[in-house]
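Student: Dropping a prediction and its sequence here:
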Amino acid sequence: MDGMTDETMARAALCAAAEPGEALLNRLIDHVGAREALEAIRTQRIPDGLAASKDEEHRFERRLQRWSIRLAAAAPEQDILVCERFGGRLVCPGNPEWPTTLDDLGSQRPYALWLRGPGDLRYGCLRSVALVGSRAASPYGLRVSADLAADLATQGWTVISGGALGIDAAAHRGALAADGPTVAVFANGVDVPYPAANDGLFAEMARRSLLVSESPPGTQPQRLRFLVRNRVIAALSRGTVVIEAERRSGALSTATWSQKLGRVLMAVPGPVGARTSVGCHRLLREEGATLVTGPEEVIEAVGRIGADLAPQPETPVLPRDRLDRETLAVLEALPARGAAGPAQVAAKAGLDLPTANGKLGLLAAGGFLERAPGGWRLTPAAKQRR
């Protein structure tokens, strides 16, 4: 623990004393700083000028009592030693690796973050997209998630998700398959593989990328913490893509936070009537989410204005599209049924007869026309393309 500051140790203790993102604790920290906030919890004394009313004073008293009980069981020094043992670190506000986008959370921002893995969190979040969705994902959703993550990672974008089964895991695996950066935000300690089925994935991410948590090492997951951690996923990224979501889905919580924070909200459409896409379709229909179907559209939505534009979708090029204006006019002058003579075609196309005859010969050579009694007619293939 060489070089560990009192501020870092205090924030490690605060992570253990309170649930992530408690507004009252952040107000206390803003008022007196992390070290004095920790002392206020130990002594259960409210700093002067903090509570604006009697009701607020009672709220602080109840919280200080609760935090004090949890603090008595905390072991921040041990937490930091355990973190160092598996190559992790604690990042605090003001540290070079602290992403300033987290400050957008205001009174619900993290007190500190426990990290595991070689990736640089702040640098990785400069160009980052969150991919989230259903745990019970369909084969369609898993394919879209993995492909989209791989394509984004190939183009230098960090893929952020929650490490859950389904869409999250597919996104992390897709980014790793493309040898790109990916970040998993946990609702438990970064040394606790949850869900256990993703143990191998987390081990690979710890070796090559980054695992992040607001809770100290050894912390077991609790249901409410999954919803709370979604605000961090939204705040770390420049935009959130919901790939699959049922009507009630944790991914929709991340979508809500993305909108609250002014981030770009995107959704992938799914099969009509698919239960796993009901949430996505509601976001598109009612919440103003941007419809995206590929990496170029995602990058255009979250990238630099005027610099990261998606290419226009390519349309099939037909043989007639390559004809010059006069030749096309002659082709259009031919009737859909029956034949027409050269003079009739020339008049309808607005060309002199020699020019029209020349164009008729070119069109015949290209398979558009054929000779017929009384002049020229369209070939069967040309009729189908008309």
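Tutor: Thanks, I have the structure now.

Student: rest of the way, CA atoms for contacts and neighbours
Tutor: Fine.

Student: what's the neighbour count on Pro195?
Tutor: 12 (other CA atoms under 10 Å).

Student: That one reaches Leu165, doesn't it?
Tutor: Yes. Checked against CA atoms under 8 Å, the pair Pro195 and Leu165 is within contact range at 7.2 Å.

Student: List the residues that contact Pro373.
Tutor: For Pro373, the set of contacting residues under the criterion of CA atoms under 8 Å, 6 or more residues apart in numbering consists of Ala339.

Student: what's the spacing between it and Leu362?
Tutor: 19 Å (CA to CA, to the nearest Å).

Student: Neighbours of Leu176, how many?
Tutor: 23.

Student: ditto for Arg223
Tutor: By other CA under 10 Å, the burial measure for Arg223, its neighbour count, is 8.

Student: separation between it and Val185?
Tutor: Going from Arg223 to Val185 by CA to CA gives 15 Å.

Student: Could you identify the longest helix within this protein?
Tutor: helix 54-72 (DSSP state H).

Student: Double-check that Trp376 belongs to a strand.
Tutor: Yes. Assignment of Trp376 by DSSP: H, G, I helix; E, B strand; the rest coil places it within a strand.

Student: now the strands for the stretch 201-350 of the chain?
Tutor: Along the stretch 201-350 of the chain, the segments classed as strands by DSSP state E, counting those that start in this stretch run 210-213, 239-244, 264-267, 290-291.

Student: which of these is buried the deepest?
Tutor: Scoring those by mean neighbour count under mean count of other CA atoms under 10 Å gives strand 239-244 as the most buried, with a mean of 30.

Student: try this one side by side with the last:
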Amino acid sequence: MSGGVNDAERLARAALTRLTEPGDEHVGRWLRQLGAVELVRALTGAGPPPEGARPDRLEGCRARAQTLDPGADLAAVARLGGRFLCPGEPEWPGQLDDLGDARPIGLWVRGSANVRLWALRSVAVVGARACTDYGSHVAALLGSGLAERGWVVVSGAAFGVDGAAHRGALAAGGATVAVLASGIDVPYPRGHAELIARIAEQGLVLAELPPGGHPTRSRFVLRNRVIAALTRGTVVVEAEYRSGSLVTARRARALGRQTMGVPGPVTSGLSAGVHELLREGACLVTDADEIAELVGSIGELAPERRGPVVPRDLLEPGARRALEAVPGRGGGELALIARNAGMGRDRTLASLYELRALGFVERLGDRWQLADAASTSGTPKPPGRRPPVRRGGP
């Protein structure tokens, strides 16, 4: 017995991951009504069939039952240093319960971290497999930036955006979780075998399929619901209109999670799906700070975005008005500048002398004109380089 789940239920749930497909709501309903042990009996012919079960479904389950050995599956995972996690155990991430009858029967896990605790502060970063260099770069930046801020990066270990996000988190010495559409002992894609092994060492690898399970198109789609439910929010970096990443994001939105998208060129088909998601109400994000602001706790605010500050931005209002009132060509006398500024002569004169000390204007006899640098770039000319000024009254 472990955390409210006895050995019989653990074996039965492990058997169900081999007898049935992930995310089957009919199976979820039967499991809720009958319990794991009785459902295994019902699906394998050892007991009455579940209510509403079609003959072809029962036939398929009984065919799979010919090689059923949940004890061997549990032993195989244990040899990998893994475990099988069931609902009701202390480590079970409760947010997966939001999936209702589509909730995973159990999770096959590799990695020593606590799944429930890591999921509490996690963000999914997903996107196109055939992404652009831009998409790969952005995904890696988001992965590393989120990891540096103490967030767990969750993705599907696929080529493209997924892999870049995982690598970004790993490079920052952070936490990352790969949710596979295969068994945890079957790295897919094969080209990411080394990456998935690194994630298992430094983070977590999760799967609904038992050892030896191979991915199919439908299993990839169903896997996405786990990524959406497990995390606080989903960020899509690049995606075409029919991308599975959009399925993840829309499922996240339906579950009440934050849905975010990174914009790209409007001429790129790989950004078209993200832009559609943004039109549907997803939040536009450009970096890890903005993601953390949306999914984090009170006070996790992104820094204020401002353009560069130029010297004239720091002037007090009177000096700024006087500077704007100095004619651009040839300058002008005090009376003209005061009239242009809408200020009295004394205040205008005081402001002009302040501007002269700062290098914004020059005085030539009775006229005031913009310093050369001020008239071209908005930056004052260094005071030491100004020409000598004739002494005299205003």
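Tutor: Arrived safely. Quick caveat: nothing in here was measured; it's all calculated off a predicted structure.

Student: quick one on the thing from earlier: closest to Ser134 of the first structure out of the strands of the stretch 201-350 of the first structure?
Tutor: Shortest separation from Ser134 of the first structure across the strands of the stretch 201-350 of the first structure is recorded for strand 239-244, at 5.5 Å, computed as CA to CA.

Student: which residues in the second structure does that closest one align to?
Tutor: On the second structure, the counterpart of strand 239-244 of the first structure by TM-score structural alignment is residues 233-238.

Student: before we move on, the earlier item: nearest to Ala301 of the first structure, out of the strands of the stretch 201-350 of the first structure?
Tutor: With CA to CA as the criterion, Ala301 of the first structure lies closest to strand 264-267 of those, at 7.0 Å.

Student: what's the mean gap between that closest one and the aligned bit of the second structure?
Tutor: Following superposition, strand 264-267 of the first structure is found to deviate from the second structure by 0.8 Å on average (mean CA distance after the TM-score superposition for the first structure).

Student: That strand - contacts with which helices or strands?
Tutor: The contact analysis (3 or more CA pairs under 8 Å, 6 or more residues apart in numbering; DSSP states H and E) places strand 264-267 of the first structure against strand 239-244, helix 250-260, helix 278-286, strand 290-291, helix 295-302.

Student: I'd like the ones you listed as JSON lines, with distance to Pro96 of the first structure appended.
Tutor: Written out in JSON lines, the entries for these read as follows (distance: least, CA to CA, whole Å):
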{"stretch": "strand 239-244", "distance to Pro96 of the first structure": "23"}
{"stretch": "helix 250-260", "distance to Pro96 of the first structure": "24"}
{"stretch": "helix 278-286", "distance to Pro96 of the first structure": "36"}
{"stretch": "strand 290-291", "distance to Pro96 of the first structure": "33"}
{"stretch": "helix 295-302", "distance to Pro96 of the first structure": "24"}
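
Student: most neighbours per residue, which of the ones you listed?
Tutor: strand 239-244 (a mean of 30).

Student: what's the lengthiest helix in the second structure aligned against in the first structure?
Tutor: In terms of residue count, the longest helix belonging to the second structure (DSSP H) is helix 133-148. Per the alignment by TM-score structural alignment, helix 133-148 of the second structure matches residues 139-154 in the first structure.

Student: gap between that stretch and the chain center?
Tutor: A distance of 11 Å separates the C-alpha centroid of stretch 139-154 of the first structure from that of its chain, computed with CA atoms, centre = their mean, to the nearest Å.

Student: buried sites along that stretch?
Tutor: If you call a residue buried by 16 or more other CA atoms under 10 Å, then stretch 139-154 of the first structure has these buried ones: 141-154.

Student: in the superposition, what's the average offset of that stretch relative to the second structure?
Tutor: With mean CA distance after the TM-score superposition for the first structure, stretch 139-154 of the first structure averages 0.5 Å from its match.

Student: Run through who's touching that stretch.
Tutor: Under the criterion CA under 8 Å, 6+ apart, residues 131, 158-159, 166-168, 170-181, 243-244, 294-295, 299 lie in contact with stretch 139-154 of the first structure.

Student: now do stretch 20-27 of the second structure
Tutor: The contact list for stretch 20-27 of the second structure, computed with CA under 8 Å, 6+ apart, reads 61, 101-105, 208-209, 219, 222-223.

Student: buried set for that stretch?
Tutor: Going by neighbour count (16+ other CA under 10 Å), the buried part of stretch 20-27 of the second structure is 20-23, 25, 27.

Student: Show where it falls in the first structure, residue numbers please.
Tutor: By TM-score structural alignment, stretch 20-27 of the second structure lines up with residues 18-25 in the first structure.

Student: Quick one: distance of that stretch to the chain centre.
Tutor: Distance, centroid of stretch 18-25 of the first structure to centroid of chain: 26 Å (CA atoms, centre = their mean).

Student: Gly200 of the first structure: which of the strands of the stretch 201-350 of the first structure is closest?
Tutor: Among the strands of the stretch 201-350 of the first structure, if distance is taken as CA to CA, the winner is strand 210-213, at 13.1 Å.
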